[in-house]
Each structure stands twice: as C-alpha cells, then as structure tokens.
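Novice: Give me a model of this one.
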Amino acid sequence: MDSNELIVNSSESGILQLILNRPAQLNAWTPALEAAFFGTLDAAAADPDVRVVVVTGAGRGFCAGASFDMLGEAARSNDRTGRRELCELAEFPKPVIAAINGPAAGLGFVLALWCDIRIAAADAKLTTSFARLGLVAEHGAAWLLPRLVGRTHATDLLLSGRTLTGTQAESIGLVSRTVEAGQTLSAAMDYARELIRTGAPNSWATIKRQLVDAEQLSLRESYTQATELMIPALAAADHREGVAAWRDKRTPRFEAFATPSPRR
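Specialist: Presented below is the predicted three-dimensional model:
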C-alpha cells in the first residue's frame, strides 16, 4: 500500500526495510501508517524474493507510540473495524528485526517486542508508558513482556512506566544486543544478511510457528509436535542441501519460503 508515512526499501536482495516515516512526530503510529505497514507485510509474506524484514524509524526515533489522533477524545470509539494487531508479527512466516534507533514508547515499545530480534542503540529510550497515560497494558504487552524478561521486570516496567536505555534493556534481555548510536540499521542489516546466508526460510517459518504454539502446549505436546514436523523436514530438499553444504564447506542454497508450516 502506498503511504508517505512508510518508506519501503527493497534495494538489497532478500531484505525488505520498513521505515516508519513521521520523523517530526518521532514516528508516532497512525491508522494510515498501520494500514501501509501491514499491507506491505501481507505482500511480503507471499513474495519469495523477501526473506527477512527490518523495521526501523526515520530520523532520531523508532516509534513514540500512538499518535495523539489515536488518543484522548478521538479514541473513545470502540470501533476497531479494519484495524490490525501487532501480535500478527509473531505469525508472520519470515524473520522480523527491529532496529531501535531511538525512542520507543507505548505502542512503539510493543511493536519492537513483537519483532523476532531487537537491536537497539545503546542510548535509545524505551518505555511502556501506559500507566503514566492512564491506560492499560495494551497490544498484548501483559502476555509478551513477562515471557521476554520475566514477571519481576515486566511488572516493574508496566507499573512504573519508567524509561530504560538500550544498554539497560540489554541487561535484562529486552533487546538482543546494543550498538553505538547511528549503527542500529547497519547492525540489523548485517544480522539479516547472516540469516539469509545460513538459514532456510521454510525452517524459519516452521520454527516461528512452533514458538507461538509452544505458549499453548505442554512440554510433551510441544515435543510431539516437533517430532511430527521433523518427519517431512528430514525428507525435504532443504535438509539435503543443508547436509551437502556442510559436507562441502560451502554456503547453502536453500529454497524460498513456499507454504505455511503445518499446525497442530
């Protein structure tokens, strides 16, 4: 979908950059931005040329949360017709990397959490902010945050709404790693390139599905699911290619993502 609020960059083979483009507002989220963001992801899910998605913000911010048009008086309507949900990122079949270049607050904070990998500037500012705005833990934050950092840290961050630096976020496992200011997109792109060089897209899709399902399954059910999924994986061309590449000490040439992974 076309929108001047989202820059879509596919100049490098295999990597799709989604750049939130409202820099004067620290890339605060709007309905138009949401529609463009998820519309682009929908197309990317079916595009074999897209293997990894990198999300970042234009200017000095990642995403400062919902725009003021979505808060206050304008937000009193309960009509969510046509709205999309950030948790859809967990079900997106390809890796999504957040390059947190600056402030990430509220909705923007949770947007980063729903990405698979988070690389933050050491001086980036991250905050849930919900309680300080008289709101609740939105966008699945109460479910997701404890699973990333544990209940103790999650409770602290949600109740206090205090701000963490990227370095502090790394220390509690909230982000995968930190880099110097101005290097987040470069680091995210390097990570994406390494994924593409070494990983099988169909494996990524299945593993992401397993991670989502694992939250609902018992240990034994998860183990059984993995066993069932392993049977077709062992017979697939990707496995043969992976073994051959390892044996020949070369870079594997895996197939593009083809079909959704099986579900229990």
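
Novice: Please make it C-alpha for all contacts and neighbour counts, starting now.
Specialist: Will do.

Novice: In the stretch 151-264 of the chain, what residue spans correspond to strands?
Specialist: 164-165, 177-179 (DSSP state E, counting those that start in this stretch).

Novice: do the same with the stretch 1-150 of the chain
Specialist: In chain order, the stretch 1-150 of the chain shows strands spanning 6-9, 14-20, 50-57, 96-100, 104-105, 117-121, 125-127, with DSSP E, counting those that start in this stretch as the criterion.

Novice: and the first one, how far from the chain's centre?
Specialist: Per Cα atoms, centre = their mean, to the nearest Å, the displacement of strand 6-9 from the mean C-alpha position of its chain is 16 Å.

Novice: Please spell out which residues along that strand are buried.
Specialist: Within strand 6-9, the residues that qualify as buried by neighbour count (16 or more other Cα atoms under 10 Å) are 6-8.

Novice: could I get those residues as CSV with distance to Ala58?
Specialist: Supplementary listing: these in CSV, determined by distance: Cα to Cα, whole Å:
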residue, distance to Ala58
Leu6, 9
Ile7, 9
Val8, 12
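
Novice: List just the nearest of those to Gln210.
Specialist: Using Cα to Cα, Val8 is the member of those that sits closest to Gln210, with 28.8 Å.

Novice: Sequence B follows; please return its structure for comparison with A:
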Amino acid sequence: MALEQVRYEVDQHVATVTLDRPEKLNAWTRRMSEDLREAMRQADDDPSVRVIIFTGAGRGFCAGGDMGLLSDIGADRDRHAVPPAGAFDPRGPVDFHGPDSYFPSISKPIICALNGVAAGIGLVYPLYCDLRFAASEAYFFTAFAQRGAVAEHGMSWLLPRLVGLPNAFDLLYSARRIDAAEALRMGLVNRVVPSAELMSETRAYAQLLATQVSPRSLKVIKRQLWDDQMRGLGPAVAVSQAEMALSFLSDDFREGISHFVERRAPRFTGE
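Specialist: So this is what the prediction gives:
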C-alpha cells in the first residue's frame, strides 16, 4: 500500500515514521491511521531496523482528529464506525489487539519525538510509545471532555500509569493545556530539549540503542515490560527466569561478554 499521509524512511538501523499533513497540524484521519499501521508493519518486518522514531511534520505532532471528519461522525455515526483492523500480532496479549493499541505488539523500541502540539488522539499514540522526547515549545491536552467525548482509545488505562491517577483525573477532566516543562514534571515525557535540537537528540538516542545494546535484549525487554502490566509479580518473575535462560544461549549474550572483555565496540546481530 502506497503511503499518502505518513512518511517512512530508514537510515542506519533507525526507521523514522512521520505524520505528514503539516498544513493541518497533522490532524488525524482514517487514511493516516491506515498509513501509520502500514509504516509500523514495514518497520517491524524489516530486519535491518532496530529502533523506530515516531514524529510529525511541520509545527505540530498531531492536533487531534480532523474536525471535518469529526463533524461527519456526529452527523452519521453508523457510516463512520471504525471497522476492526485485526490483531497486529495475534500471538501477543489480547489487550494489544485493538485498532489503536497495537504499538506494544511492535517488537522494536518506539521513541516519540513530540515536535509541537499533541492533542486528543494525537496524544493517545505517544502514550503507546516506549519513550517520549518533547521539544521545549511542545504542548499537550487531552481535548476529549471539551468535545463532548470520553477518554478514548485506552487513554484511561495509559495515562494513570505514566502520570498517576490524580494527574490523569486533572488532565482528562479539565482538558487543560500543559507545556513541556509540566509534562516532564508529571512524567508524561522522558526528556525536554530545545526545539531545534529535538530530532538530533532523538536520533542520537536511537543510534545508541541501535548500536550499543543487543537488539534481541531490546525485543525481549519491551515484551516483558508491556506484558507484565497484565501480570502479577509471580508470573513476571517466572517469565523473566525463562527468558534469562534463553538469553544465555544467544549469540548476543556471547558478544555482550566478548566486547566487554576485549574492550571494543559491540557487534550485536540480534540472534
């Protein structure tokens, strides 16, 4: 499928997926949703890709749902019902089989570079990413209550895990705008950098993951962290013990020991 509203590029083991409607502040459409899923599928299936950067073109990340589309939905609910997309990874937990909740099923780390406004569904998808770096001029709001909507697309599950229940109530009830500094204090984002340096710093971090740590380890650790949100401590420990035993048999484990002992750069293969 040719991509129309999303750009996809790969360079030095890093895929960059960019929402590409800058004239509309990357307002969300059904086609954008389809293109994003296809781009993420390409990144997940490409063995040369080890890390994914997710960002927006122009002045904003995503200003939320396209208002024309939202107006149409209000006028004709049945015609605009979103069809089931199917599970991104049928082998993974059913919690991640939804049309918007599939990012945890992607086997590679996803770093969201928030270059500007992120609102409504434009804030939901960053919450499904593994890390969030924000430009100093970025700002965020949930938007739903201001539109007569609810905490959509799993945000009521995601947000409290990042910012705590009191902050989640505040952000969802009031739909107030918060800046990058407040988002950092809350734990909504991992890092805030000057706007002009956002992509260079995000790419530098992505390169660190792509070259200095084991791709196999990243894949397993990502699955552990997301899947363990659905487990108790006992099952999580059992899974970690089994995965640890398997890691000892891997090429990447042997390389991890060798490059440390030999004091050289690692040459991980992901095997």
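
Novice: nearest to Glu221 of structure 1, of the strands of the stretch 151-264 of structure 1?
Specialist: Between Glu221 of structure 1 and the strands of the stretch 151-264 of structure 1, the shortest gap by Cα to Cα is with strand 177-179, which sits at 31.8 Å.

Novice: what comes into contact with that closest one?
Specialist: Strand 177-179 of structure 1 is touched from outside by 118-122, 166-167, 170, 184, 187, with contacts defined as Cα atoms under 8 Å, 6 or more residues apart in numbering.

Novice: average distance between it and structure 2?
Specialist: Overlaying structure 2 shows strand 177-179 of structure 1 at a mean distance of 0.4 Å from the equivalent residues (mean Cα distance after the TM-score superposition for structure 1).

Novice: Where in structure 2 does that strand fall?
Specialist: Counting by TM-score structural alignment, strand 177-179 of structure 1 pairs with residues 191-193 of structure 2.

Novice: for the strands of the stretch 1-150 of structure 1, which one sits closest to Glu228 of structure 1?
Specialist: By Cα to Cα (comparing all of these), the closest turns out to be strand 50-57, at 25.1 Å.

Novice: Which stretch among the strands of the stretch 1-150 of structure 1 approaches Leu229 of structure 1 most closely?
Specialist: Set against Leu229 of structure 1 and scored by Cα to Cα, the strands of the stretch 1-150 of structure 1 come closest in strand 50-57, at 21.3 Å.

Novice: hmm, back to that, centre of the chain to the match of strand 177-179 of structure 1, how far?
Specialist: In this view, stretch 191-193 of structure 2 has its centroid 16 Å away from the chain centroid, taken as Cα atoms, centre = their mean.

Novice: one step back: let me have the strands of the stretch 151-264 of structure 1 in CSV, extended by mean neighbour count and distance to Glu88 of structure 1.
Specialist: As requested, the strands of the stretch 151-264 of structure 1 are arranged in CSV below (neighbours: other Cα atoms under 10 Å; distance: least, Cα to Cα, whole Å):
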stretch, mean neighbour count, distance to Glu88 of structure 1
strand 164-165, 19, 26
strand 177-179, 22, 23
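
Novice: Let's have these in a markdown table, adding distance to Trp143 of structure 1.
Specialist: Output for the strands of the stretch 151-264 of structure 1, formatted as a markdown table (distance: least, Cα to Cα, whole Å):
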| stretch | distance to Trp143 of structure 1 |
| --- | --- |
| strand 164-165 | 20 |
| strand 177-179 | 22 |
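
Novice: just so I know, which of those lies nearest Thr56 of structure 1?
Specialist: For those, proximity to Thr56 of structure 1 was assessed by Cα to Cα; strand 177-179 is nearest, at 14.3 Å.

Novice: which residues sit in contact with the nearest residue to Phe37 of structure 1 once chain neighbours are set aside?
Specialist: When the adjacent residues along the chain are set aside, Phe37 of structure 1 lies closest to Leu6, with 6.9 Å between them (Cα to Cα, 6 or more residues apart in numbering). The neighbourhood of Leu6 of structure 1, defined by Cα under 8 Å, 6+ apart, consists of 18-21, 33, 36-37.

Novice: Ranking by neighbours, what's the top pick from those residues?
Specialist: Neighbour count (other Cα atoms under 10 Å) singles out Leu20 as the most crowded of the contacts of Leu6 of structure 1, with 27 neighbours.

Novice: residues in structure 2 matched by the longest helix seen in structure 1, start to end?
Specialist: Selection of the longest helix in structure 1 by residue count, based on DSSP state H, yields helix 219-235. The alignment of helix 219-235 of structure 1 onto structure 2 (TM-score structural alignment) covers residues 233-249.

Novice: go on, stretch 248-255 of structure 1?
Specialist: Counting by TM-score structural alignment, stretch 248-255 of structure 1 corresponds to 262-269 in structure 2.

Novice: Can you get me the centre-to-centre distance for that stretch and its chain?
Specialist: Distance, stretch centre to chain centre, for stretch 262-269 of structure 2: 28 Å (Cα atoms, centre = their mean).

Novice: Contacts for that stretch, please.
Specialist: Stretch 262-269 of structure 2 is touched from outside by 211-215, 251-252, 255-256, 259, with contacts defined as Cα under 8 Å, 6+ apart.

Novice: 10 Å instead?
Specialist: Applying Cα atoms under 10 Å, 6 or more residues apart in numbering, the set of residues contacting stretch 262-269 of structure 2 from outside is 47-48, 210-216, 251-260.
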